[in-house]
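# please find the sequence and the predicted model below.
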Amino acid sequence: MTVEIDDRQRDEILKKAARRIAREVRIPGFRPGKAPYRLILNRFGEEAIQEEAMDHLTQTIYKRAIKEAEVEPYAPATMEEIEWNPLVMQIKVPTDPVTELGDYGAMRLETEAVEVSDDEVARQLEQLAERYITFEPVERAAQWGDMVSITISEKDIASGDMLDEDREMEITLAERDDDAPELDLHTPLTGMSEDEEKTFTQTFSETYPEKKYAGKEIEFHVLVTAVKAKEEVELDDDLATMVGDFDTLDELKEKLREDIAEQKQYEIDGGLIEEAMEKLVAEAKTIKWPSAMEEDELDNAIKNQEFKLEQSGLNLKAMLSAEQKTLEEYREETREKVRENLKYSLALSKLVELEGLTVDGDEIAQQVEWMIAMSGGSQEARDAYTSSEGARVVANNILTDKARRRLLAIVKGEAEEEADEAEAEEAVVEEEAVVEEE
């Protein structure tokens, strides 16, 4: 923005600046603020007066120019250049982002039909049946698949220290993969019977994740207190009644088929939304934002990274030191991701505006209560989510979800159908309201 000030107004600005200087500095023969302009100019110099005048220019002239230009600054402006004769200011004003989408209403994407095979239902049924498997005591040696109850003690052979003593536990014996952890209690227990004892040793590498074992040779002493065999569950109507409100196995299978189809549709829709978002951004006519917004988002991204590292017991400074990077280098590496996120968020915000999507207080309240419940219902969570900032974040999340679902409906060609259904529901509500009034 270029702001030009006429000579008369410029002279008045400089004289007021000189009077302010005169009030702050004692000048012999003159009361505070009453020394003539020429005397102040000769004594302090033109640059000192101009510097004092800058505050007036930014506080008064700048605000007036912004108002007259009908500009809404995103952040405080900066003075890029100023000339005093004549008085001309070049001001950089960060403005709100500008987004102009393409013809997104005409976007269409192909979607695949959801199919669920009998094998998928059978696998799901078997996994469900495993939850109802029981183990019954047997009088024989333990085999793979059995559950073995033991009392175990552990000793560090080198130091003689007991790491654990007479701890009771249950283990379901399973054959081990090549990449299984070094600790193996399964193989030694196979073939043991109730009341049988065994002592064996295992050596662990220096890199073993459990510190009490790392780099040590450990002696284990186990006493088997019970051997239990798996009782398989029959895939029949009895299983269906155990699982839920089903009378027959066929009813249960049908519900499993519906659940699998719903999950598949959810995954397909998720992929479609991501593809639609890419298309929305790629076909947008304009998406631009002020540099101040980009810097703010960079600050937030780095703060979020610091928080995540702290949650893991680390810190950003140590991470950068290990990677031999400066904070500025890391900031520039993060910039491209921030720019990508800005494109998507601004495009989605414009979609919310154009589609007239809104969120009401009831929706926010319901979501807040759900999030509090998911957080364990603590007072700390309640205070966080019911604060003005918490409610704002929740509202934004709801709007984002609505926008993504609307975009999905558009690319699937279902948006008009949804709009008709919404209008029909609204008409019913209005009709019911009229009936109540009568």
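Done, it's in. Numbering: from 1, shown residues only.

# hey, let's count contacts and neighbours off CA atoms from now on
OK.

# which strand or helix spans Val428?
helix 415-437 (DSSP states H and E).

# neighbouring contacts of that helix?
Helix 415-437 is contacted by residues Arg406, Ala409 when judged by Cα atoms under 8 Å, 6 or more residues apart in numbering.

# same thing but 6 Å
With contact meaning Cα atoms under 6 Å, 6 or more residues apart in numbering, helix 415-437 is reached by Ala409.

# swap in stretch 150-158?
161-169, 217-225.

# off-centre distance for the helix holding Val428?
With Cα atoms, centre = their mean, to the nearest Å as the basis, helix 415-437 stands 35 Å off its chain's centre.

# then stretch 15-24?
Relative to its parent chain, stretch 15-24 has a centroid offset of 53 Å by Cα atoms, centre = their mean.

# quick one: buried residues of it?
Lys15, Lys16, Ala17, Ala18, Arg19, Arg20, Ile21, Ala22 (16 or more other Cα atoms under 10 Å).

# which of those residues lies closest to Glu46?
Distances from Glu46 to the buried residues of stretch 15-24, taken as Cα to Cα, are shortest for Ala18 (9.6 Å).

# check it against this one:
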Amino acid sequence: MVACYTHFGTHRVCEVGAHPVGVTIERLPRSLVALEIEVDDERVEANMEKAARRLSQRYKIPGFRPGKAPRAVLERTLGKSALVQEALETLLPDLYSETIAAESIDAIAQPSFELKSMEPLVVSATVPVRPTIDIKDYTALRAPRQTVDRSEEQIEAALTNLRRRYATLEPVERAVQWGDTVRADVTVHVDGQVEEPHVEEGAEFAVLEGTTVSLPGFLDRLIGLERGGPYTIEFELPSDFVASDLAGKTAHYTVTIDEVKEEILPDLDDEFAKSLGDEDLQTADQVRERIEANVLAQAEAAAESAYQEEVLDLLIASSEIDYPEVLVDSEIERMIDQESNHASHTPEQMQVWLDQIGRTAEEVRDELRPRADTAVKRALVLGELASKESVEVDESEVDAEIDRMLDQFFGPGAGMENDQREQFRQMFDTPDSRSQTRHQLQTQATLGRLVEIASEEGEGGEEAPRARGTRRRRRSGEGDAEAEASDEAGTSEPVENAEAEAETK
């Protein structure tokens, strides 16, 4: 049992068992709490005795059997600091746990400790606590939607990309042009590299604008060269090149072009339409109509994603958010794990990945910090909005989402007799996986609700229609509010990183 008595200001004396503890509390910015804990001599002495017994068992002291060396001998042999360190190993966690329980401090991560003095024993702890979020009058947020359309250039580009998938390559006797495919022997070396030049014989690659082969700038310098060689090509790499050790250095190429091939696109006619193998595409006009619909759908999806980010950032800008930096640090580590394809699981794999991208761990973290900070803020305001709007996801929605994911792997209608499908279901159906799926669905539904609020055109406080796929519990005081909504799940996708691992628990 813990009892606390306030002496003055924020200084309190808490009786933990038989040992009074003096605690000074200071609320700091960024959701931190500073504790200064003073422990009475009796408790310190008891822990020092226990520490001495443990050390006498652990270390062989000349002239004494294990566990029998007196404390004074241990202090002379190992040093008093060793006993203090051993005592603090158990005393600090106990002090911390007792203090945050007595003071109702809602810690969300491990504290940092500092030993202020030994006589008396005074320890300070800096504790990250639950964020505070005030999303203000979020129902007043408004943002106009932009008209979505598709241009003829977009449609023609999509048609060209479709035809390119069925293109043939024909050898030509002319200089290299954009869109060609080249077969060549290539040797490359960059100033400052200690390894031997990289040599590749018979390399075949497409010369496409906006793409990179080997190093940025190489393709540009192939334009106008004819079959033959060897050609000497030299150019300076960009100062912001991803491999920082090569940035600004000169690249040296020796290239012999063996063959230049021109891409021959099929005509967009009825014969081409039938060759696509789709019963609904039998004419060139039907292909164009399908492409137009796809381009419009992509434009609408891009516009919706941009609108989601806009209204979410508006919500952040109008909110007051205080959160500890440890949440951003955790999100950075999650991003590193994702971008490195889990290479961060071991120091050796992490170093290999860092060498590949030409960055130090500190540089990577600094580069990711702004994105991580935004992700944390988005997750926090969405979590608060979900609470305000009582956005919930029931188990049937989680089951439906698992089925949807399985259909992506195995196709719709794959029966229960499909053993592999059932193995995957078991993977998705664990408590942790279901919790993650539930959180993603809640984030998606909450973002949908925010979009509806921001795009509402009604006046006088008229409520915007509820997001599909959400449930809102009736709260006391809502009067004749509508019954729970249980429409089919919506299609809006959550904003990238909005469900960062900053979720408050």
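In hand now; what should we look at? Keep in mind it's a predicted model, so treat the numbers as computed, not measured.

# on that earlier part again, which of the buried residues of stretch 15-24 of the first structure fall within helices?
With helices taken from DSSP state H, the overlap with those comprises Lys15, Lys16, Ala17, Ala18, Arg19, Arg20, Ile21, Ala22.

# what does the first one correspond to in the second structure?
For Lys15 of the first structure, the aligned residue in the second structure is Glu49 (criterion: TM-score structural alignment).

# for the first structure, which residue occupies the most central location?
Asn304 (9.4 Å; Cα atoms, centre = their mean).

# mind telling me what that one corresponds to in the second structure?
By TM-score structural alignment, Asn304 of the first structure lines up with Gln338.

# which element follows the helix or strand hosting its match toward the C-terminus?
For Gln338 of the second structure, the element it lies in under DSSP H and E is helix 325-339. Going down the chain from helix 325-339 of the second structure, the next helix or strand is helix 347-357, by DSSP H and E.

# and that following helix, which residues are buried?
Buried, per 16+ other Cα under 10 Å, within helix 347-357 of the second structure: Met350, Trp353, Leu354.

# quick check: buried residues in the longest strand anywhere in the first structure?
Longest strand in the first structure by number of residues, with DSSP state E as the criterion: strand 217-231. Under the neighbour-count criterion of 16+ other Cα under 10 Å, strand 217-231 of the first structure has 217-229 buried.

# helix, strand, or coil at the most far-flung residue of the second structure relative to its centre?
Largest separation from the mean C-alpha position in the second structure: Gly63, at 58.1 Å (Cα atoms, centre = their mean). Classification of Gly63 of the second structure using DSSP: H, G, I helix; E, B strand; the rest coil returns coil.

# cool, Pro128 of the second structure as well?
Under three-state DSSP, Pro128 of the second structure comes out as strand.

# select the longest helix from the second structure.
Per DSSP H, the second structure has its longest helix at helix 284-317.

# pull up the aligned stretch in the first structure for the very next helix or strand once past that one.
Next along the chain after helix 284-317 of the second structure, taking DSSP H and E as the criterion, comes strand 320-322. Mapped onto the first structure using TM-score structural alignment, strand 320-322 of the second structure covers residues 285-287.

# circling back: now the helix holding Gln338 of the second structure, how far from the centre of its chain.
Chain-centre distance of helix 325-339 of the second structure: 6 Å, with Cα atoms, centre = their mean.

# for the first structure, what spans make up the strands?
Taking DSSP E to define them, one finds strands in the first structure at 2-5, 78-84, 87-92, 98-100, 134-137, 147-156, 162-172, 197-203, 217-231, 286-288.

# for Leu407 of the first structure, find the nearest of these.
strand 98-100 (15.9 Å).

# now that closest one on the second structure. Mean distance?
Its aligned residues in the second structure lie a mean 2.8 Å from strand 98-100 of the first structure after superposition (mean Cα distance after the TM-score superposition for the first structure).

# where does that strand end up in the second structure?
Counting by TM-score structural alignment, strand 98-100 of the first structure sits on residues 132-134 of the second structure.

# what does stretch 70-77 of the first structure give?
Taking TM-score structural alignment, stretch 70-77 of the first structure hits residues 104-111 over in the second structure.

# so how far is Thr386 of the first structure from Tyr344 of the first structure?
Tyr344 of the first structure sits 28 Å away from Thr386 of the first structure, going by Cα to Cα, to the nearest Å.

# for Glu414 of the first structure, same thing?
Glu414 of the first structure is 35 Å from Thr386 of the first structure, by Cα to Cα.

# the two: which has the busier surroundings?
Neighbour count, other Cα atoms under 10 Å: between Glu414 of the first structure and Thr386, Thr386 has more, with 17 against 13.

# so what corresponds to that one in the second structure?
Thr386 of the first structure maps onto Asp429 in the second structure, by TM-score structural alignment.

# the closest residue to that match other than its chain neighbours: neighbouring residues, count only.
Leaving aside its sequence neighbours, Asp429 of the second structure sits nearest to Ile402 (Cα to Cα, 6 or more residues apart in numbering; 7.7 Å). If you count neighbours by other Cα under 10 Å, Ile402 of the second structure ends up with 19.

# and what of His252 of the second structure?
His252 of the second structure has 18 nearby residues by other Cα under 10 Å.

# tell me the secondary structure at it.
strand.

# thought it was touching Thr187?
No: assessed by Cα atoms under 6 Å, His252 of the second structure is found out of contact with Thr187, at 8.1 Å.

# any idea how far Asp55 of the first structure is from the equivalent of Pro465 of the second structure over in the first structure?
Correspondence of Pro465 of the second structure to the first structure, assessed by TM-score structural alignment: Glu418. Using Cα to Cα, one gets 56 Å for the distance from Glu418 of the first structure to Asp55 of the first structure.

# then Gly390 of the first structure?
For Gly390 of the first structure relative to Asp55 of the first structure (Cα to Cα), the value is 37 Å.
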